[in-house]
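> Provided below for reference: sequence and predicted model.
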Amino acid sequence: MPSSEPGSPVYSKNTLEFIAVAKSYCEVLETIDQMEKDRLVEVMLRLLPLLYLKASLLPSTDLIGDGSVETFATETHYGLLVEQMASLLEADDTYVNVYHPDIALADGAVAASVSEGLADLWQVMYDVVEVFRQGYDEAMNDALYLCKESFAGEWGPTLLSVLRALHGIMYIETAPLTDED
């Protein structure tokens, strides 16, 4: 049964604010079928920096359990999100990821997908939000620990790369190539 331990990282102000932003992020992507491209880009340009900030403020904690936390995001839902966002973003879905870890091994630029990046973030956020929704302290603690650990090397860099790509979609005008170029 859930219990609210005072001083627990699970119930800290920073954790609860992070969960609130993560929940908002998930809710936005769950309404993707009702959005226009410009609105998606605009909302993500506001939400992603806030999500990054709140994640950077998460308190430290240690694993209580064995490190396995229940997952809720399904491949079907993930695939549907990617498909819907890719359809919405069209040609703007692909961008050059200059910070990709394999860039040194690549013969050229490493292409990445905004829709896949946003769906990757959704998967992490959805799982942690659902664990918190259940309200079991040990599971919430371990989900918080794993989320913070994966922020440093996995979803944090993904968020930043996608944010840069979305910034380009919103603010950087690219001129189409013509035969005269």
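Here it is on my side, so go on. Numbering: from 1, shown residues only.
> Could you use CA atoms for every contact and neighbour count after this?
OK.
> How many neighbouring residues does Met10 have?
Heads up, residue 10 is Val, not Met. Val10 has 27 neighbours, counted by other CA atoms under 10 Å.
> For it, which non-adjacent residue is spatially closest?
Excluding the flanking residues, the one nearest Val10 by CA to CA, 6 or more residues apart in numbering is Asn141, at 5.7 Å.
> Please give the three-state secondary structure assignment for that neighbour.
helix (DSSP: H, G, I helix; E, B strand; the rest coil).
> what sits against it?
9-10, 61-64 (CA atoms under 8 Å, 6 or more residues apart in numbering).
> PyMOL command to pick out the buried ones of those residues?
Listed next is the PyMOL selection for buried residues among these, using 16 or more other CA atoms under 10 Å:
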select buried, resi 9+10
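> Make JSON lines from the contacts of Asn141 and add secondary structure and distance to Ala86 to it.
Written out in JSON lines, the entries for these read as follows (DSSP: H, G, I helix; E, B strand; the rest coil; distance: CA to CA, whole Å):
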{"residue": "Pro9", "secondary structure": "helix", "distance to Ala86": "37"}
{"residue": "Val10", "secondary structure": "helix", "distance to Ala86": "35"}
{"residue": "Thr61", "secondary structure": "coil", "distance to Ala86": "36"}
{"residue": "Asp62", "secondary structure": "coil", "distance to Ala86": "38"}
{"residue": "Leu63", "secondary structure": "coil", "distance to Ala86": "37"}
{"residue": "Ile64", "secondary structure": "coil", "distance to Ala86": "39"}
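> try this one side by side with the last:
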Amino acid sequence: MDDLQHIGYSREVIEFVAVAKEFCGYLEGSHEEDASELLSKLQKFIPLIYLKGSLLPSCESDNLGMMEEVVTEEDYNALLATLSRTLGENDEYLEVFDENMQYSETPVVNSISEKLCDIYQDLKNFISAYRSGMIDVIEEALWQLNNSFELYWGKACASVLRAIHLAIYKVVDTDDSM
């Protein structure tokens, strides 16, 4: 089969790569943003990433272990610190859909910045593998990305979007009748 006919070069994958690259680049330069600008951009990015991720074609891989993780712990922690500092009081939110909630007597608190870093890590690792241009590596990376979407970063997108929405539109109860 011609390499360009491979599933890794389908329209859905190429569109995902473009959005993921833009998202990762934006987060890497987010130290220049204030909280309201960051939240506003994320409000648009997160649904787009989720949509493009949900449209990725299924892929099987026999080459497990070929994908290199490029996001180091230092990279992750530096981005986390930047996002956390920028978001400030808007960073933490209560998560009612967390699986640990059923075992907890206290609310489960999550962090927008941590969820964003987790999404970033999966997307950045995929983009790096995709850039290799090697069909076997792209195939494995796509398989891992799909698995991770189903198990984690898809849920992270859904969760963090709700928190971003609440941070942007801080709804105040004005019902004085109580």
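The structure has been received and is ready for your questions. This one's a predicted model, so the numbers in the text were calculated from it and none came from an experiment.
> now, which of the contacts of Asn141 of the first structure sits nearest Leu45 of the first structure?
Val10 (27.3 Å; CA to CA).
> if we can go back for a sec, the residue nearest to Val10 of the first structure maps to what in the second structure?
Alignment note (TM-score structural alignment): Asn141 of the first structure maps to Glu139 of the second structure.
> Can you show me the strands along the first structure?
All strands of the first structure, identified by DSSP state E, fall at 94-96, 111-113.
> check contacts around Glu36 of the first structure.
So Glu36 of the first structure contacts Leu88 (CA under 8 Å, 6+ apart).
> Quick one: map it onto the second structure.
Match for Glu36 of the first structure (TM-score structural alignment): Asp34.
> Next, name the residue at the spatial heart of the first structure.
The residue lying closest to the centre of the first structure (CA atoms, centre = their mean) is Leu121, at 2.3 Å.
> quick one: what's aligned to that one in the second structure?
Looks like Leu121 of the first structure aligns to Ile119 there (TM-score structural alignment).
> The nearest residue to its match once chain neighbours are set aside: how many residues sit nearby?
With CA to CA, 6+ apart as the criterion, Ile119 of the second structure has its nearest non-adjacent residue at 5.4 Å, and that residue is Trp153. Per other CA under 10 Å, the neighbour tally for Trp153 of the second structure reads 25.
> Spit out the contact partners of Trp153 of the second structure.
Applying CA under 8 Å, 6+ apart, the residues near Trp153 of the second structure are 118-119, 122.
> Pull the number of nearby residues for the aligned residue in the second structure for Ser8 of the first structure.
Alignment note (TM-score structural alignment): Ser8 of the first structure maps to His6 of the second structure. Under the neighbour criterion other CA under 10 Å, His6 of the second structure is assigned a count of 12.
> Give the closest residue to His6 of the second structure in space, chain neighbours not counted.
Ile135 (7.7 Å).
> Quick check: chain neighbours aside, which residue is closest to whatever residue of the first structure lines up with Leu55 of the second structure?
Using TM-score structural alignment, the partner of Leu55 of the second structure in the first structure is Leu57. Distances taken as CA to CA, 6+ apart place Asn14 nearest to Leu57 of the first structure, at 6.2 Å, with adjacent residues excluded.
> Okay, that neighbour and Val128 of the first structure: tell me how far apart.
As judged by CA to CA, to the nearest Å, Asn14 of the first structure and Val128 of the first structure stand 15 Å apart.
> do the same with Leu160 of the first structure
20 Å.
> Which of the two has more residues huddled nearby?
Between Leu160 of the first structure and Val128, counting by other CA under 10 Å, Val128 is the more crowded of the two (27 against 16).
> and the more buried one, what is it in contact with?
Taking CA under 8 Å, 6+ apart as the test, what Val128 of the first structure contacts is 19, 140, 143-144, 147.
> on that earlier part again, and the gap between the residue nearest to the centre of the first structure and Ile172 of the first structure?
Per CA to CA, Leu121 of the first structure is found 24 Å from Ile172 of the first structure.
> Same check on Leu57 of the first structure?
Taking CA to CA, one finds Leu57 of the first structure at 30 Å from Ile172 of the first structure.
> likewise Asn141 of the first structure?
41 Å.
> from what I can see the residue nearest to the centre of the first structure touches Leu159, true?
Yes: using CA atoms under 8 Å, Leu121 of the first structure is in contact with Leu159, at 7.1 Å.
> Let me know whether the residue nearest to His6 of the second structure touches Tyr9 as I believe.
No: in this structure Ile135 of the second structure lies outside contact range of Tyr9 using CA under 8 Å: 9.5 Å.
> so Ala111 of the first structure makes contact with Tyr99?
No: contact criterion CA under 8 Å: Ala111 of the first structure and Tyr99 do not qualify, at 10.7 Å.
> got the contact list for the residue nearest to Leu57 of the first structure?
54, 57-59.
> who wins for neighbours among the contacts of Val128 of the first structure?
Going by other CA under 10 Å, Leu144 tops the contacts of Val128 of the first structure with 28 neighbours.
> Tell me who's in contact with it.
Taking CA under 8 Å, 6+ apart, one finds 10, 61, 128 in contact with Leu144 of the first structure.
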